[in-house]
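Trainee: sequence plus the predicted model coming up.
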Amino acid sequence: MPEFFSLQEIDEAAQSIRQRLKAQPSVGLVLGSGLGGLADQVQNAVYIEYATIPHWPVSTVPGHAGRLVIGELAGKIVLVQQGRAHFYEGYSMAEVTLPVRVMRRLGIETVILTNAAGAIHPEFEPGDVMLITDHLSLIGMTGFNPLRGPNLEELGPRFPDMSQVYDRELMQLTREEAQKAGIALREGVYVGLSGPSFETPADLRFLRLIGADAVGMSTVPEAIVAKHSGMRVLAFSGISNKANLDGNTITTHEEVLEAGKQIVPKLETLITRVLQRLSSR
């Protein structure tokens, strides 16, 4: 399990993908648990199994197909990561974030991250979509920051600013398109934990106290690495379950996957509309 990747190793993965491209992608998408159906909308697609890409982590979690889907979506050439690897699977932070590093080396400038998350905000319901406006990096705060280790100056600075991780223009486009489409878009702060155990009621009460609206086990490391390398970041949480603040309900991964069936059509509408706006410029 490599703790760090060299620029050469990142470029080996990028070159493996580049050799199979039909066109240059400009947007990367990362699809979370139960949200992989978005990839079905990509036209003239090229499929690349993760296992065939040097150094690339292979997801072991149900609901993560484990392949790249590269083609056209809403007028843009996109590279879709259909499933991701997680820190809780035993991968290092370098492995978890390698795909975003590779996207940047492929020339991708914008990344759209999605995840399935538990609601902490009391008004959020399963099936809602939350626009991530900021995050709490609890894993990073406790020592597992994805930028730990040798800094690759070719990718970004040693001490990158994180005051605006999520691109304000892209967020505003999303708000406008949600309103046009009649989608009730939630907004809030996402907190990333390591998992794989779901949170205790005490965990959730603490997270609510410090300002979190939704909780999950991904996305934050990818967002940090994307921002470090100068990418524009847009991110969504698909609310898959209510937070168990009182200890009276049981949370399951099956519940998360089932909620994805309600969330995918909303995310598909929002993402394609945002891409169309970007394509018209």
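Mentor: Received it, and whenever you're ready, just let me know what you need.

Trainee: for the rest of this, base every contact and every neighbour count on C-alpha atoms.
Mentor: Fine.

Trainee: so what's Ile108 up against?
Mentor: 25-28, 231 (Cα atoms under 8 Å, 6 or more residues apart in numbering).

Trainee: quick one: which of the residues you listed is nearest Lys180?
Mentor: Val27 (22.8 Å; Cα to Cα).

Trainee: which members of the contacts of Ile108 are the farthest-apart pair?
Mentor: Across these (Cα to Cα), the longest gap, 13.6 Å, separates Pro25 and Met231.

Trainee: ok, structure two:
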Amino acid sequence: MEPAAAARGSGYTYEQYKETADWLLAHTHHRPSLAIICGSGLGGLADLLKDPVTFNYKDIPNFPQSTVAGHAGQLVFGTLAGVTCLVMNGRFHMYEGYPLWKVTFPVRIFCLLGAKSLIVTNAAGGLNPGYQVGDIMVIRDHINMPGMAGVNPLTGPNDERFGPRFPAMSDAYDEELRSLALAVGKELGFGASLHEGTYCTLGGPNYETVAECRFLHKLGADTVGMSTVPEVIVARHCGLRVFGFSLVTNKSVLEYGARERANHAEVLEAGRHAARKLERLVSVLVERMKGKGLV
């Protein structure tokens, strides 16, 4: 990265974003209208695509590399329920040492590829005592803890070609899509295992202390994780319609003396067990989105 780029607060120029998007468009016939970002252990969504075209991140110009177990590091184009999609199988995180302008690099690529909507998924800890491992939460809102400390992917000069200087976030998660997902979940018989709530992001990579979990729950957070929100901010800045799911893969520890301890291996295992349910929900949701002209 050039020193001038570091001073701007972003290591990528518009031309570099365009270079990556143009390279992808030249290497696949797919023109996605929907992008999906998969969280830890949730990459099975990519396996649902028909007529897939797969790119390893290392082969894509300017693309960062995923370093976390459970993130395959692949961009997969294809169709899902008749909708041309792009699935990001493996995301990037601040705790990997990446600045947020690099974490969110793919989202602006999605925009330049022509995507109009973004679905984000994550594996998260359940702060709400009513949530169980394997439950799914439709994200209604988020709490951006790094953002409150001034760590934001939009820091630096604004590029109006992507979006406005001061984007609103009060409607970050599309109300129509949330309602549609809850209705689909009810039809699929998910019942009490499907919720709607607030996701909180932290920097990681350590899991939260008991005091931190209590604090976040009192703030109104129902799930907690280390991703998603930076991507959502950049997506909304670009004008993408956004919808999100948290898959509860562990219960956050809210009591001292509890024997439970969160660890990444258990998160991945819980994700594998419950992922089929989330995949089914996303598949039917995309089909309904198409039927309603929402994608």
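Mentor: That came through fine. If you're wondering where the values come from, they're calculated on a predicted model, not measured in any experiment.

Trainee: TM-score of the superposition?
Mentor: Scored against TM-score structural alignment, normalised by the length of the first structure, the superposed chains reach a TM-score of 0.98; 281 aligned residues with a Cα RMSD of 1.0 Å.

Trainee: re earlier: which of the contacts of Ile108 of the first structure fall in strands?
Mentor: 27-28 (DSSP state E).

Trainee: just give the closest residue to Cys111 of the second structure, not the sequence neighbours.
Mentor: Distances taken as Cα to Cα, 6 or more residues apart in numbering place Cys238 nearest to Cys111 of the second structure, at 6.8 Å, with adjacent residues excluded.

Trainee: which position in the first structure aligns with that neighbour?
Mentor: Matched by TM-score structural alignment, Cys238 of the second structure corresponds to Ser229 in the first structure.

Trainee: next one: that match from Ala214 of the first structure, what distance?
Mentor: 26 Å (Cα to Cα, to the nearest Å).

Trainee: these two - which one has more neighbours?
Mentor: The neighbour count for Ser229 of the first structure versus Ala214, taken as other Cα atoms under 10 Å, is higher for Ala214 (31 against 20).

Trainee: which ones are touching the more buried one?
Mentor: So Ala214 of the first structure contacts 117-121, 188-191, 237, 239 (Cα under 8 Å, 6+ apart).

Trainee: who's in contact with the residue nearest to Gly9 of the second structure when sequence neighbours are not counted?
Mentor: In space, and not counting its chain neighbours, Gly9 of the second structure is closest to Gly156: 4.5 Å by Cα to Cα, 6+ apart. Residues counted as contacts of Gly156 of the second structure (Cα under 8 Å, 6+ apart) are 8-10.

Trainee: does Gly156 of the second structure sit in a helix, a strand or a coil?
Mentor: coil (DSSP: H, G, I helix; E, B strand; the rest coil).

Trainee: that one maps to what in the first structure?
Mentor: Using TM-score structural alignment, Gly156 of the second structure pairs with Gly149 in the first structure.

Trainee: where along the second structure do the helices fall?
Mentor: 3-8, 14-27, 100-103, 105-113, 145-148, 175-187, 210-219, 229-237, 264-291 (DSSP state H).

Trainee: helices or strands up against the last one?
Mentor: Judged by 3 or more Cα pairs under 8 Å, 6 or more residues apart in numbering; DSSP states H and E, helix 264-291 of the second structure is in contact with strand 74-80, strand 83-89, helix 175-187, strand 241-251.

Trainee: change it to 6 Å
Mentor: Packing contacts for helix 264-291 of the second structure, counted by 3 or more Cα pairs under 6 Å, 6 or more residues apart in numbering; DSSP states H and E, involve strand 241-251.

Trainee: what do you get for the second one?
Mentor: Packed against helix 14-27 of the second structure by the contact rule (3+ Cα pairs under 6 Å, 6+ apart) you find no helix or strand.

Trainee: change it to 8 Å
Mentor: Applying 3+ Cα pairs under 8 Å, 6+ apart, one finds that helix 14-27 of the second structure contacts helix 105-113.

Trainee: mean distance of the helix it packs on to its aligned residues in the first structure, please.
Mentor: Its aligned residues in the first structure lie a mean 0.5 Å from helix 105-113 of the second structure after superposition (mean Cα distance after the TM-score superposition for the first structure).

Trainee: ok, residues contacting that helix?
Mentor: Contacts for helix 105-113 of the second structure (Cα under 8 Å, 6+ apart): 17-18, 20-22, 25, 31-32, 35, 63, 162, 231, 234-235, 238, 240.

Trainee: show me what Leu254 of the second structure lines up with in the first structure.
Mentor: Checking TM-score structural alignment: Leu254 of the second structure goes with Leu245.

Trainee: my read: that match touches Leu204, true?
Mentor: Yes - under the criterion of Cα atoms under 8 Å, Leu245 of the first structure makes contact with Leu204 at 5.9 Å.

Trainee: ok so, going back, now the match of Leu254 of the second structure: closest residue in space, sequence neighbours ignored.
Mentor: Pro201 (4.3 Å).

Trainee: cool, and Ile143 of the second structure?
Mentor: Nearest one to Ile143 of the second structure, counting by Cα to Cα, 6+ apart, is Cys200 at 4.6 Å.

Trainee: who wins on neighbours among the contacts of Ala214 of the first structure?
Mentor: Tyr190 (32 neighbours).

Trainee: how close does the residue nearest the centre of the second structure sit to Pro157 of the second structure?
Mentor: For the second structure, the residue sitting closest to the mean C-alpha position, by Cα atoms, centre = their mean, is Val120 at 3.3 Å. Val120 of the second structure sits 26 Å away from Pro157 of the second structure, going by Cα to Cα.

Trainee: list the contacts of Val53 of the second structure.
Mentor: Contacts of Val53 of the second structure by Cα under 8 Å, 6+ apart are 28, 76-78.

Trainee: of these, just the buried ones, ChimeraX syntax please.
Mentor: A single ChimeraX command selects the buried members of the contacts of Val53 of the second structure (16 or more other Cα atoms under 10 Å):
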select :76,77,78
